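J.: here is a sequence with its predicted model. Questions after.
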Amino acid sequence: MKEISQRLPQAQMPSANWFELATRHRASLASLVILIFPLVTPFTALAVNILIYGLYALGFNLVYGYLGLLSFGHAALFGAGAYLCGIAIVHFGLPWYAAIAIGIVAGFLMAALIGVLAIRTRGIYFAMVTMALSQCVYYLFYQADDWTGGENGLRGINVRTIDLFGLKLDFINPLVRYYVIAAFVIAAFFVLSRILASPFGAVIEAVRENEARARASGYDVTLTRLMTFVLSGGFCGLAGALQALHLSIVPIEILYYDTSGIVVMIALLGGMGTFFGPMIGAAVFLLLENVVSVWTVHWQLVVGSVFMICVLFFPRGIWGTLISRGKP
């Protein structure tokens, strides 16, 4: 009898610890899904859009889901990465990898600029300040038409081949383009997973749960918020740079407040504060847009209805609800 009682917990251990195991290897599991994703989507261009907007939402979720700050200014971070990547290629003739690096740095710098001005505000005030600053960025890029193309957007971002240590990849090929972009998204997943698993990641969530207790424990709450916002800008800048390479143009609408609103919907649909939720939200949103728009021009009504249903009956989002119900 004693031997049976000793064996029973060991037999139950795999099922009891599946969630912990999945959390520990969440970046690897997400990477596996990304690698097989083109096989289940209607067409490859849609899969690429889901990757890019999922990465954009991943950066936004770091601020909204993990830190608890609602921003309506992330279009500035996304757009800055796209425009600076495009400018590096069109006006300076830099190679694609240098342009992507510049896009990431642009996201960092834009987030630092907006963060310094907005991070001391709270709640709806933070949301409004970030939106106002984002609209200022939109106006500046709109007026700098010699560099950005103004109303017509930045055109001529032509990357036809990707040279990797002598291996030339045809970037025009949709499947090749998907996996090149997927490589950056997978790298971003691993970086984010490492950030969240670090002591700094624990501080981010401590600030979200109880700001006063985090401050009493000796943490600089304002600096933590600023650093998190800047890190978010890096992810969004990378997403913007990949979007510029994917579309070969950067439309001025990428900086409009609609782009900030879309990422809020994506994060809420997928599940804020979850690791893979932003990618689920991007997939649901873009799939609905592409499928419903074939039937009717009023696809926003359908997407809006689905969004309201999710908010009312699945407040944790699609992925967040599945995780909460699947926990042992």
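T.: Done, it's in.

J.: all contacts plus neighbour counts: C-alpha atoms, from now on.
T.: OK.

J.: for whichever helix or strand residue 5 is part of, the distance to its chain's centre please.
T.: Element membership for residue 5 (DSSP states H and E) is helix 2-16. Computed by CA atoms, centre = their mean, to the nearest Å, the chain-centroid distance of helix 2-16 equals 41 Å.

J.: same deal with stretch 289-296?
T.: That offset, for stretch 289-296, works out to 24 Å (CA atoms, centre = their mean).

J.: and what of stretch 14-24?
T.: In terms of CA atoms, centre = their mean, the centre of stretch 14-24 is set 25 Å apart from its chain centre.

J.: report the buried residues of that stretch.
T.: Across stretch 14-24, burial judged by 16 or more other CA atoms under 10 Å covers residue 19.

J.: ok, stretch 105-120 next?
T.: Of all the residues in stretch 105-120, those buried under the rule 16+ other CA under 10 Å are 105-112, 114-116, 118-119.

J.: with secondary structure added, can I get those residues in TSV?
T.: TSV is the format used below for the buried residues of stretch 105-120 (DSSP: H, G, I helix; E, B strand; the rest coil):
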residue	secondary structure
105	helix
106	helix
107	helix
108	helix
109	helix
110	helix
111	helix
112	helix
114	helix
115	helix
116	helix
118	helix
119	coil
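
J.: and the longest helix along the chain, what does it pack against?
T.: In the chain, taking DSSP state H as the definition, the longest helix is helix 221-247. Contact partners of helix 221-247 among helices and strands, from 3 or more CA pairs under 8 Å, 6 or more residues apart in numbering; DSSP states H and E: helix 44-61, helix 74-90, helix 96-118, helix 174-197, helix 199-209, helix 211-216.

J.: now the element after it, going C-ward?
T.: Assigned by DSSP H and E, the successor of helix 221-247 is helix 257-270.

J.: and the following helix or strand past that following helix, what does it pack against?
T.: Counting by DSSP H and E, the element after helix 257-270 in chain order, helix or strand, is helix 277-295. Applying 3+ CA pairs under 8 Å, 6+ apart, one finds that helix 277-295 contacts helix 44-61, helix 257-270, helix 299-313, helix 317-326.

J.: alongside the first one, take a look at this:
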Amino acid sequence: MNVLSVNRALTLLLLLALVAAPLFLGWMEVDFWLAVMTEILIWGLFASSANLLFGQVGLLSFGQALYFGFGMYGVAIGIDRFGLGLWPAMGLGVAASLGMAAVAGLVAVRLTWHYFAIITVVFSLIFYFLALRLKPITGGDDGLSFSAPPILDWGSLRLTLSDDATQYWFVLLIVVLAFALQARLRASALGRAFAAVREGERKASLLGIDVLRVRWIAFVIAGGLAGLAGALFALFGRYASATHMYYTVSGEAVVWTVLGGAGTLLGPAIGAALLILVREELSTVWEHYPLAVGALTIAVVVFAPRGIAGGWNLMLARVLGR
């Protein structure tokens, strides 16, 4: 037995636990935690978009909130203004995010290090302020609220997001599929090209890899993942707001990624889950709870530089002796 097989078994157990969670939580009569778990799934997916750039390609982005916001507004505008159904509205949100990432990426991927991080912040700020000014389209400071269409409406079979358990399973399905696609991507030739670019541009170029093209593809895919998370978040809250396009939201994704383990598949989601759960527990008893969250983050970074998932893999390898 090796590290990979153990992690696969644990991932399967985690997936089974997540699928069964609404039944358990309903029996415990704590539906509040079902909403928290739904939010964790969405933010975990969002964090994975930052991880794709930082952990796999070596590009630190503080602009993922821009594509998250495009996903949100794509859904909200599609439903509220165009009268689209749930699936077409989600498609519009993801397409808008991919389009914006494709355009922004043409400029951003030509820069590296702090220049890349700065340009992603600039793009995020530009469209954040535009969203506030374009009130007839975006709702401005008030945002856009809407009623979510049904997931499925076929004869007597009708599934809606008004049921908390149905909403949770719907989000879980989309998030699991997104992570499964990321796992396949990592094992593909493109995933290996991402790793080569992360290890060194010059070496990647000598291997015949078009570095700028690979970076651009990663940038667009990461934008699509962030947009998908934004679309799910809009459906979760029945609301889209420019506040979620601000660059500090991207900063949270970076923190979750570093805390959970940059470069690992599930690390960012683990980091998001940990900090969100700590926030929910402490916010009701201590008004200065961000101090505890910050202290926890610093402690993990100091004592587990590879993050929670990275530290777990290292410990498991030592225990198994391989």
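T.: Sure thing, it's come through. Nothing here was measured: the structure is a model prediction, and the numbers come from that model.

J.: got the helices and strands packed on helix 277-295 of structure 1 as a markdown table, with distance to residue 200 of structure 1 columns?
T.: Listed next are those as a markdown table, based on distance: least, CA to CA, whole Å:
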| stretch | distance to residue 200 of structure 1 |
| --- | --- |
| helix 44-61 | 16 |
| helix 257-270 | 22 |
| helix 299-313 | 30 |
| helix 317-326 | 23 |
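
J.: so for residue 134 of structure 1, which of those sits nearest?
T.: Ranking those by proximity to residue 134 of structure 1 (CA to CA) places helix 257-270 first, at 7.5 Å.

J.: which residues are in contact with the closest one?
T.: 53, 56-57, 60-61, 71-75, 131, 134-135, 253, 276-282, 284-285, 307, 310-311, 315-320 (CA atoms under 8 Å, 6 or more residues apart in numbering).

J.: for stretch 22-34 of structure 2, same thing?
T.: With CA under 8 Å, 6+ apart, stretch 22-34 of structure 2 has contacts from 21, 164-165, 168.

J.: buried stuff in that stretch?
T.: For stretch 22-34 of structure 2, the neighbour count (16+ other CA under 10 Å) marks 22, 31, 33-34 as buried.

J.: how many neighbours does the closest residue to residue 68 of structure 1 other than its chain neighbours have?
T.: Nearest residue to residue 68 of structure 1 in three dimensions, chain neighbours excluded: residue 208, at 5.3 Å (CA to CA, 6 or more residues apart in numbering). Neighbourhood size, residue 208 of structure 1 [other CA atoms under 10 Å]: 20.

J.: next secondary structure element downstream of the helix holding residue 5 of structure 1?
T.: Per DSSP H and E, the first helix or strand lying C-terminal to helix 2-16 of structure 1 is helix 18-24.

J.: give me the contact list for that next one.
T.: 29, 327-328.

J.: can you rerun that using 10 Å?
T.: Helix 18-24 of structure 1 is contacted by residues 14, 17, 25-26, 28-29, 193, 197, 275, 323, 326-328 when judged by CA atoms under 10 Å, 6 or more residues apart in numbering.

J.: next: stretch 144-160 of structure 1.
T.: Here stretch 144-160 of structure 1 makes contact (CA under 10 Å, 6+ apart) with 82-91, 93, 95-96, 139-143, 168-173, 177, 244-254.

J.: corresponding residue for residue 142 of structure 2 in structure 1?
T.: By TM-score structural alignment, residue 142 of structure 2 lines up with residue 152 in structure 1.

J.: I meant to write residue 163 of structure 2 there.
T.: Checking TM-score structural alignment: residue 163 of structure 2 goes with residue 173.

J.: where's residue 115 of structure 1 relative to residue 204 of structure 1, distance?
T.: 16 Å (CA to CA, to the nearest Å).

J.: ok so, going back, go through the buried residues of stretch 105-120 of structure 1 and name the one nearest residue 163 of structure 1.
T.: Nearest member of those to residue 163 of structure 1, counting by CA to CA, is residue 105, at 22.0 Å.

J.: if I line the two up, what does the closest one land on in structure 2?
T.: Mapped onto structure 2 by TM-score structural alignment, residue 105 of structure 1 lines up with residue 95.

J.: and for residue 287 of structure 1?
T.: Taking TM-score structural alignment, residue 287 of structure 1 has residue 277 as its aligned residue in structure 2.

J.: before we move on, what about residue 223 of structure 1?
T.: Structural correspondence for residue 223 of structure 1 with respect to structure 2 (TM-score structural alignment): residue 213.

J.: thinking its match is in contact with residue 108, fair?
T.: No - in this structure, residue 213 of structure 2 is not within contact of residue 108 by CA atoms under 10 Å, at 11.8 Å.

J.: list the residues that contact both of those two?
T.: Common neighbours of residue 213 of structure 2 and residue 108, using CA under 10 Å, 6+ apart, are residue 219.

J.: excluding chain neighbours, what is closest to residue 288 of structure 1?
T.: Nearest to residue 288 of structure 1 is residue 303, by CA to CA, 6+ apart, at 6.5 Å.
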